[in-house]
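> sharing a model that was predicted from the sequence below.
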Amino acid sequence: MELQEIERILKETLNLNEVYAQGENAHFGVIVVSDEIAALSKLKQQQTIYAPLMPYFSTGEIHALTIKTYTTEKWEMDRLLHQAS
């Protein structure tokens, strides 16, 4: 599965400010920037992000998915810290 396809699916189905996918060989990670999703419990975040990708788990195109969620404020702070180092 292509990284851009994962990003497209999540952008089209969820209310996200930004999304970034990485990985290969059916093992992927996503960074999701959304105040709405970041406000949910960890379990609800996982369920929300997994839901539009479930068909790809069924086919084996995605075997594993790690998720990092950020509020827009935390994401901007993280980006500034990484630029400074």
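Happy to help now that I have it.

> every contact and neighbour count from this point should use C-alpha atoms.
Will do.

> what residues does residue 22 make contact with?
Contact partners of residue 22, counting by Cα atoms under 8 Å, 6 or more residues apart in numbering, are 3, 28, 29, 30.

> among those residues, which one has the most neighbours?
Highest neighbour count within the contacts of residue 22, by other Cα atoms under 10 Å: residue 30, with 20 neighbours.

> put this next to the previous one:
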Amino acid sequence: METEAVVQLIRTGIPGAKVQVTGDGSHFEAIIVSEVFEGLSLLKRERLVMETVKDQVASGELHALSVKARTPTQQAAQG
């Protein structure tokens, strides 16, 4: 699976999100910044992101996805 395909899946599931994905074809790391995450726990944020790629995980096309889900305020604080 290509990184751009993962980006598109997440953007489709979380419209308006800023998405950055790195990886090696089966293991990926994603940084997602969206206002949707405001007020959600880290677990709920991760579940929301994983829902966007559940079919690819179920089929084995995507083996692992590390998620960093941040609000715009949190991202700005990261520098």
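Good, I have the coordinates. All values reported here derive from a predicted model rather than from experimental measurement.

> hang on, the earlier thing: rebuild the contacts of residue 22 of the first structure as JSON lines, extending it with secondary structure and distance to residue 17 of the first structure.
Listed next are the contacts of residue 22 of the first structure as JSON lines, based on DSSP: H, G, I helix; E, B strand; the rest coil; distance: Cα to Cα, whole Å:
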{"residue": "3", "secondary structure": "helix", "distance to residue 17 of the first structure": "17"}
{"residue": "28", "secondary structure": "strand", "distance to residue 17 of the first structure": "20"}
{"residue": "29", "secondary structure": "strand", "distance to residue 17 of the first structure": "17"}
{"residue": "30", "secondary structure": "strand", "distance to residue 17 of the first structure": "13"}
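
> and which of those is nearest residue 10 of the first structure?
The closest of those to residue 10 of the first structure turns out to be residue 30 (Cα to Cα; 9.7 Å).

> contact partners for the closest one?
19, 20, 21, 22, 65, 66, 67, 68.

> please redo it, this time with the cut-off set to 7 Å
Contact analysis of residue 30 of the first structure by Cα atoms under 7 Å, 6 or more residues apart in numbering lists 19, 20, 21, 22, 66, 67, 68.
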